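*Asks:* Below are the sequence and a predicted model for it; my questions follow.
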Amino acid sequence: MQPLNNGIANVTEFRADGKALLYPFNCSDRQAQQPEVSTYTVADNGQSIHIASAQESFDLKVLAFAPKAMQLAMQVADQQLTFDYVKVDKVAPLCALPSGAAAEQARQSPYQASDFVAAPQLPAHPRMQRYLGTWAIGDVVELEIRRDPQGKAYLYHASNPNWHYLYNDVRWIGDALHFQSYSYSDKPELFSHPSHKSPTQVILQPTPDGKLRYLLTIEGRVFEETLTRTK
């Protein structure tokens, strides 16, 4: 694990037999303690890892994954903690690793289906018609909400030569539509772009004038725009 601000730089060994060994390290002394043994299971969609031991059990969300790096998150009360990992050949702390290196290694890589599992369908809602259509900021289309042949609504954004768009975690809270959006590129020169493989939390809220408030949470900051239905 890339060191945290408090110096903790634990190493976790995931074994093929379903055992996970956590080796505690701190960059202030780098003395390894006895490993803590747990079991682990990976969700079928690859989006989370469940850790269980006699003392506790918890879930780690997989935010990014690549052959040599991954980023995990854990929910603690109302705060999400993130942990960056690099795949190594031996048990040793990464105290010299530059900040953010692991997350960037995981993000700046080609998209794989396990990186983000698309689930764009909207649950049923009595005011669904209010959201259907193509929504834009000025002349730029941000998203569409369509119906499939079976009449079920889903989020959609057409791909372009640079970007593809995916959605999941779609849910209603009252009349507000919450979901996670995700974009990625097939072009290696765009892998370093902030939009490549970076999930964004989105909320759509109806306004009295028939438009939608468009709230995006990016790196903990909330940005607001107004969407207008174009068709």
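*Replies:* Yes, it's here.

*Asks:* all contacts plus neighbour counts: C-alpha atoms, from now on.
*Replies:* Will do.

*Asks:* OK, contacts around the residue most central in space within the chain?
*Replies:* Nearest to the mean C-alpha position of the chain, by CA atoms, centre = their mean, lies residue 63 at 4.1 Å. If you count contacts by CA atoms under 8 Å, 6 or more residues apart in numbering, residue 63 has them with 47, 70, 71, 72, 73, 115.

*Asks:* could those go into JSON lines alongside distance to residue 141, secondary structure and neighbour count?
*Replies:* Shown next, in JSON lines, are the contacts of residue 63 (distance: CA to CA, whole Å; DSSP: H, G, I helix; E, B strand; the rest coil; neighbours: other CA atoms under 10 Å):
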{"residue": "47", "distance to residue 141": "29", "secondary structure": "coil", "neighbour count": "18"}
{"residue": "70", "distance to residue 141": "32", "secondary structure": "strand", "neighbour count": "22"}
{"residue": "71", "distance to residue 141": "31", "secondary structure": "strand", "neighbour count": "24"}
{"residue": "72", "distance to residue 141": "32", "secondary structure": "strand", "neighbour count": "21"}
{"residue": "73", "distance to residue 141": "31", "secondary structure": "strand", "neighbour count": "18"}
{"residue": "115", "distance to residue 141": "25", "secondary structure": "coil", "neighbour count": "20"}
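
*Asks:* Tell me the one of these nearest residue 188?
*Replies:* residue 115 (16.4 Å; CA to CA).

*Asks:* any idea how far that closest one is from residue 169?
*Replies:* Here the criterion is CA to CA, to the nearest Å. By it, residue 115 lies 14 Å from residue 169.

*Asks:* Against that first model, consider the following:
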Amino acid sequence: MRKNILICVLVVFLSSCASTQGKGVNLSHEDEISIVGTWAMLPLRNGIANVVEFTDAGRSNLYPFNCRVGSSDPVESSRYRISGDGKRMRIFSPAGVQNFDVISVEDNSMKLGMSIGEFELTFSYVRVNQVSPLCFLYNEAVADGSKNSAFKEEDFVHDPWVPENPHVERYVGRWENEEGKVQVEVVRDGEARYKIYKESSENWNHLYNDVRWSGLELRYQHFAYSDKEELFEHAFHKSSRLAMLTPVDDLNKIKWSFFVGDKRYDYILNRR
């Protein structure tokens, strides 16, 4: 795709992100979250990993990157506008007007949709604190060719059980973000054992191991994979991330943290 298309994929994970905050163009009257700041794209299959800045003056600066071939293209400056209901974004670039659907926005993550002909595309961004592409994710996927295949039992040993701890009940619950989406669960099975769990979605399955206590932190390794062949080349297919749960003062909230590369991201989740 041309560099002037602001394509940045997230997760959702991710939504992995840095702590940079901003104020300016809000997405709706009810939602105070702003898109002002710097956003990086998870690399696409062709290596594109652009970074874009949104300013509180309604300007956007696109920094084109390609993890596969590099990039010497200049920064592209444009204007952007968010609709009154916060559901659409328009980019007024030198190449013309581009329209996006704003699917979701959180403090550190954003997901956009775009129609190209008969295709509906979905892209996600993560907020970062500097203009730098997330090529480590692309290089990780390229280096391990076995990732681009169906899941096999030897890829990850599922062992989600939580070691005994007198305070484990504090961690039990279905922990959801502000949008009401469950990010992780600590559940008790019929044999009075506790485990880390997350229900499979249409696209992703979740496995866990190396569950352990480190002071007040409940640490674990999270592995995600897809059964859909079209997602085998996705950066998060067969990905493994260190994550942890840490209690806060409010008993109905918990801090959920995880690492993407060497960057740590923190969220406060609510007990459902």
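*Replies:* Everything's here; your move. This is a predicted model, so every value here is computed, not measured.

*Asks:* Could you report the TM-score for this superposition?
*Replies:* Scored by TM-score structural alignment, normalised by the length of structure 1, the superposition of the two chains gives a TM-score of 0.55; 132 aligned residues with a CA RMSD of 1.4 Å.

*Asks:* Name the SS class of whatever residue of structure 2 lines up with residue 196 of structure 1, please.
*Replies:* Matched to structure 2 by TM-score structural alignment, residue 196 of structure 1 sits across from residue 237. At residue 237 of structure 2 the chain is in coil, as set by DSSP: H, G, I helix; E, B strand; the rest coil.

*Asks:* contacting residues for residue 237 of structure 2?
*Replies:* 147, 148, 224, 225, 226, 231.

*Asks:* What residue in structure 2 is the furthest from its centre?
*Replies:* Structure 2, farthest from centre, CA atoms, centre = their mean: residue 191 at 34.0 Å.

*Asks:* Tell me the secondary structure at the counterpart of that residue in structure 1.
*Replies:* In structure 1, residue 191 of structure 2 lines up with residue 150, judged by TM-score structural alignment. The local conformation at residue 150 of structure 1, judged by three-state DSSP, is coil.

*Asks:* Report the separation between residue 150 of structure 1 and residue 130 of structure 1.
*Replies:* 19 Å.

*Asks:* what's the neighbour count on residue 128 of structure 2?
*Replies:* 26 (other CA atoms under 10 Å).

*Asks:* brain fart, residue 131 of structure 1
*Replies:* Residue 131 of structure 1 has 20 nearby residues by other CA under 10 Å.

*Asks:* what's the answer for residue 125 of structure 1, then?
*Replies:* Around residue 125 of structure 1 there are 14 residues (other CA under 10 Å).

*Asks:* For residue 61 of structure 1, see how far away it is.
*Replies:* Counting by CA to CA, the gap from residue 125 of structure 1 to residue 61 of structure 1 is 28 Å.

*Asks:* circling back to that earlier point, check the secondary structure at the residue nearest to the centre of structure 1 for me.
*Replies:* Residue 63 of structure 1 ends up strand, using three-state DSSP.

*Asks:* Can you give the contact residues for stretch 174-192 of structure 2?
*Replies:* Contacts for stretch 174-192 of structure 2 (CA under 8 Å, 6+ apart): 171-173, 194-198, 253-254, 267-272.

*Asks:* Repeat that for stretch 180-189 of structure 1.
*Replies:* With CA under 8 Å, 6+ apart as the criterion, stretch 180-189 of structure 1 contacts 109-111, 116, 162-170, 191, 195-202.

*Asks:* Now, of those, which are buried?
*Replies:* Among the contacts of stretch 180-189 of structure 1, those scoring as buried are 109-111, 116, 163, 165-168, 170, 191, 196-202 (criterion: 16 or more other CA atoms under 10 Å).

*Asks:* Can you pick out the ones from the residues you listed that are in strands?
*Replies:* 165, 166, 167, 168, 170, 200, 201, 202 (DSSP state E).
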